[in-house]
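Engineer: After the sequence you'll find the predicted model.
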Amino acid sequence: MPAPVPVEILSATVTDVRPLASMLRALNFRPKAVMEIRDHGIKITVEEGRSIQAAAYLTSNSFASYSFTLEAPARASPTPSTDSQDMEDDAPHCIFGISLSTVLECLNIFGNATASGGGGGKEWPRRMSDQAELEKKDDGKVTSMRMSYSGEGEPLVLLLEESGIVTRCEITTYEPDTLMDLAFDDDTRVQKLIMKSEWLRDAFLELDPSSEKVAFMFSPAGNAPMPYNRYASSHRRRGGHGGDMDDDEDVEVPSIFRLEAIGTLGSTEMDYPNDKDVLETFECFQPTSNSYKFGHMQLTTKALVASTKVSIRTAEDGLLSFQFMIPVSGRVSKGAEAKVCFVEFLVSPLRASSRRVLQEAEQR
């Protein structure tokens, strides 16, 4: 008698795997990820060194179709003291470990789930140019995908189709690793900004790759103590936004956001003024400065290159949140609504240096 076929509890489809592959590459700095499936979408999480955690959020409406059916676990009737997080934890969901690199290899099985960005440092302009050239050569072929999962112990199944050819990939699932309890509490937020990703990308391009740490400094818009230096190195170069460098010209526009990369060979600074063309949203309740490992900033570069906008938030304890908005709908017709997903990085600060960096900034 044949064994019963497991009942699918997840079925999700996308018409083009390239945006999905681009998003997952942003997390591919660890071999394994934790995948969590719920009625409202999928969350994929990786972490490094117990000090940085990255998660990709794919909402159900970012798929062409999405169905998740799992019976809710038995639980007592909710009481007035039951909070929303408890309700979320008790909602039907499944969680397992998976090889992210294997998923990416499967998505690229027909060879066209190519990178839409990635890498870091001076590689970025070349990679972006390569992608633009690739799109010009696009022959219209795309790989569609159907993803399914049938419960604990079962593989994650990907059915990939291109030009009538279908390939089935069964990816082994594992017991999930225990993730650190790292979450951004918006009630403790002291700063928030939203900007086009290209502006932050340009700044990161200027950072010395030999730097050891990066300081993020913010000042309230009406109380910005830092003079504006669009780019400044140990030679203290100054220049107006979008203009040529001039060693002798002082620009008296206050800076409300400064990046400072610090290394053995000196430091590099990039400043942003209170300009709506650059910072779409800016909120800062008190002067804030924290330093972070430069290596952790490098891990965000693939998400940064793939994204169109980025939100940066800082909590009272220095926890830094990057939220990257990444298109996942590929090309859309005029008037159609583009689908997006979000990749979030939570980065713990180098606490010992935070107060000293702020004091040094105020003395300049």
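Structural biologist: Thanks, I have it.
Engineer: Every contact and neighbour count from this point should use C-alpha atoms.
Structural biologist: Will do.
Engineer: what's the next secondary structure element after the helix or strand harbouring D89?
Structural biologist: D89 belongs to helix 84-90 when assigned by DSSP states H and E. Using DSSP H and E, the helix or strand that directly follows helix 84-90 along the chain is strand 93-99.
Engineer: can you pull out the helices in the stretch 101-250 of the chain?
Structural biologist: Assigned by DSSP state H, counting those that start in this stretch, the helices in the stretch 101-250 of the chain fall at 123-136, 197-206.
Engineer: just these: most buried one?
Structural biologist: The highest mean neighbour count among the helices of the stretch 101-250 of the chain, using mean count of other Cα atoms under 10 Å, belongs to helix 197-206: a mean of 17.
Engineer: Pasting the second one now:
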Amino acid sequence: MSLFDTHQEDTDDEEENNVNEQEQTDSADVAFVAKLKSSRTLASILKTIDFADDAIFCALTTGVKIIVEDKQCVQGNAFIDTRVFDSYELVRQVRFRFHLETVLNCLNIFGVPLDPVTHEPLPTNVAVQIHYRENQTHPLQLYLEEDGVITECLIKVLDDTDTIDFDFQTENIVSKVVFKASGFKEALSEIDLKADCIELFITQDVPHFRLIANGCGGSTSVDITQDSPVMDTFLCTEPVHNRKEIDQKCLENLKTIVDVTSTRIVLSSSWRFFPKSRAKVESSFKQIGIDPLLGWTSSRGKTRVDEIYHWLKDFDNKTIHEDIFITKWIAIDDMDLFKLDAKRMQDHFVMTMPLNGITEETIKEAIMLLS
């Protein structure tokens, strides 16, 4: 054998070893692989919670959980059991944040064919395989196949963020109602959800479930009985009546805090996003003798704590007529801001309970922190 042939053989062996090493490296990076026969299944599920820019993807031993959260006051969860997938391999648990619209565009990259008469989506045979590879520039990889044509989508992921843990108690449940989504959506379209006050009734007697919206233009209501095709599950051990409005007792307790500590109020709850809600707060303050809002936080930042600190940083007393200098401040909220950021909320947070609001205990704690 010639020297050239020997060298060529050695080179071939070296290339083969490099390929094997690369395959082993790629295999080591793979943390999660799953396959669905229809990409539309995943796209349809994502569309149901498409109300924010980003989503959290969690690959668990039981399936995939996708979390969408908006302003840390609304959260949507979608869970896809492992049995839904045609194949599901989880090397280690995965959690990352991704841009929702980007993934939806990738899943629909072949388009959505519509029936020419009904304009309903037609069945497709686009399969999708999901890979998550660690230590990659584009760790999320989608492979879509239709009629032998394979499209590879390489997607960058975003830094993970904490989500609110809504600790719903499973004990002492007095009522539980489960609706079929499409029917309930149609029922809600009959009332004004932006009304000043929305009342919820759940009773053991007909109509069983009632929503009433009260606004300047009058009242609208929707009733859903237990035997309605819209209702899937109904449980009621005692009547429930909730009314979405400002509680007068809580307002009086807030005034006590303001009067004792000479503080001004900045709105940081989700009410700040709606002009009518802010106007209602201002009106309630005026009636009880609380100074107008000093302002409200923006949506800058990943958490409500970030939003508060952005407001504090941007605050400029020169923009208002009064000389206001911030020496001490607190946040009163039924969202656990201390859990979100214990360091920054230390000595700045008083937590309330959704059912009780601002109580006598809240007053004492708030005055202590502001004194």
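Structural biologist: In hand now; what should we look at? Fair warning: this is a prediction, and the values are worked out from it, not measured in the lab.
Engineer: What does the TM-score come to for these two?
Structural biologist: The TM-score (TM-score structural alignment, normalised by the length of the first structure) is 0.56; 231 aligned residues with a Cα RMSD of 3.3 Å.
Engineer: Would you check the span in the second structure matched by the helix holding D89 of the first structure?
Structural biologist: Under TM-score structural alignment, helix 84-90 of the first structure has no counterpart anywhere in the second structure.
Engineer: Please apply the same query to stretch 44-64 of the first structure.
Structural biologist: Mapping stretch 44-64 of the first structure onto the second structure (TM-score structural alignment) gives residues 66-86.
Engineer: chain center to that stretch, what's the gap?
Structural biologist: On the basis of Cα atoms, centre = their mean, to the nearest Å, stretch 66-86 of the second structure is displaced by 9 Å from the centre of the chain it belongs to.
Engineer: Over to stretch 96-115 of the second structure?
Structural biologist: Taking Cα atoms, centre = their mean, the mean C-alpha location of stretch 96-115 of the second structure is offset from the chain mean by 19 Å.
Engineer: related to what we said a few turns ago, right, and the helices of the stretch 101-250 of the first structure - which one's nearest S291 of the first structure?
Structural biologist: Evaluated over these, closeness to S291 of the first structure peaks at helix 197-206, with 14.9 Å, by Cα to Cα.
Engineer: Now do that closest one: which elements does it pack against?
Structural biologist: In terms of contacts (3 or more Cα pairs under 8 Å, 6 or more residues apart in numbering; DSSP states H and E), helix 197-206 of the first structure is packed against helix 301-306, strand 309-315.
Engineer: orientation of it relative to strand 309-315 in degrees?
Structural biologist: Between the axes of helix 197-206 of the first structure and strand 309-315, defined by axes from the mean of the first three to the mean of the last three Cα atoms, to 10 degrees, the angle is 70 degrees.
Engineer: what about helix 197-206 of the first structure, how far off from the second structure?
Structural biologist: Compared with the second structure after the fit, helix 197-206 of the first structure shows a mean deviation of 2.3 Å (mean Cα distance after the TM-score superposition for the first structure).
Engineer: Next, the angle helix 123-136 makes with that helix.
Structural biologist: Inter-element angle recorded for helix 197-206 of the first structure and helix 123-136: 140 degrees (by the same axes, to 10 degrees).
Engineer: follow-up on the earlier one: give me the buried positions along the match of stretch 44-64 of the first structure.
Structural biologist: Judged by neighbour count using 16 or more other Cα atoms under 10 Å, the buried positions of stretch 66-86 of the second structure are I66, I67, V68, E69, D70, K71, Q72, Q75, I80, T82, F85.
Engineer: May I see the buried residues of stretch 149-161 of the first structure?
Structural biologist: Per 16+ other Cα under 10 Å, stretch 149-161 of the first structure contains these buried residues: Y149, S150, G151, P155, L156, V157, L158, L159, L160, E161.
Engineer: Of those residues, which pair is most distant in space?
Structural biologist: Largest separation among these by Cα to Cα: G151 and E161, giving 23.7 Å.
Engineer: Roughly how far does E252 of the second structure sit from R97 of the second structure?
Structural biologist: According to Cα to Cα, to the nearest Å, E252 of the second structure stands 42 Å off from R97 of the second structure.
Engineer: next one: I212 of the second structure
Structural biologist: 38 Å.
Engineer: what do you get for S228 of the second structure?
Structural biologist: Here S228 of the second structure is placed at a distance of 39 Å from R97 of the second structure (Cα to Cα).
Engineer: Neighbour count: those two, which is higher?
Structural biologist: Taking other Cα atoms under 10 Å, S228 of the second structure and R97 do not tie; R97 has more neighbours (19 against 11).
Engineer: Distance of the residue mapped onto V142 of the first structure from the second structure relative to T102 of the second structure?
Structural biologist: Correspondence of V142 of the first structure to the second structure, assessed by TM-score structural alignment: N125. As judged by Cα to Cα, N125 of the second structure and T102 of the second structure stand 21 Å apart.
Engineer: returning to what we had before: strands - which of the buried residues of stretch 149-161 of the first structure land there?
Structural biologist: Mapping those onto strands (DSSP state E) picks out Y149, L156, V157, L158, L159, L160, E161.
Engineer: and of the residues you listed, the nearest to A361 of the first structure?
Structural biologist: Here the nearest of those to A361 of the first structure, counting by Cα to Cα, is L156; it sits at 50.7 Å.
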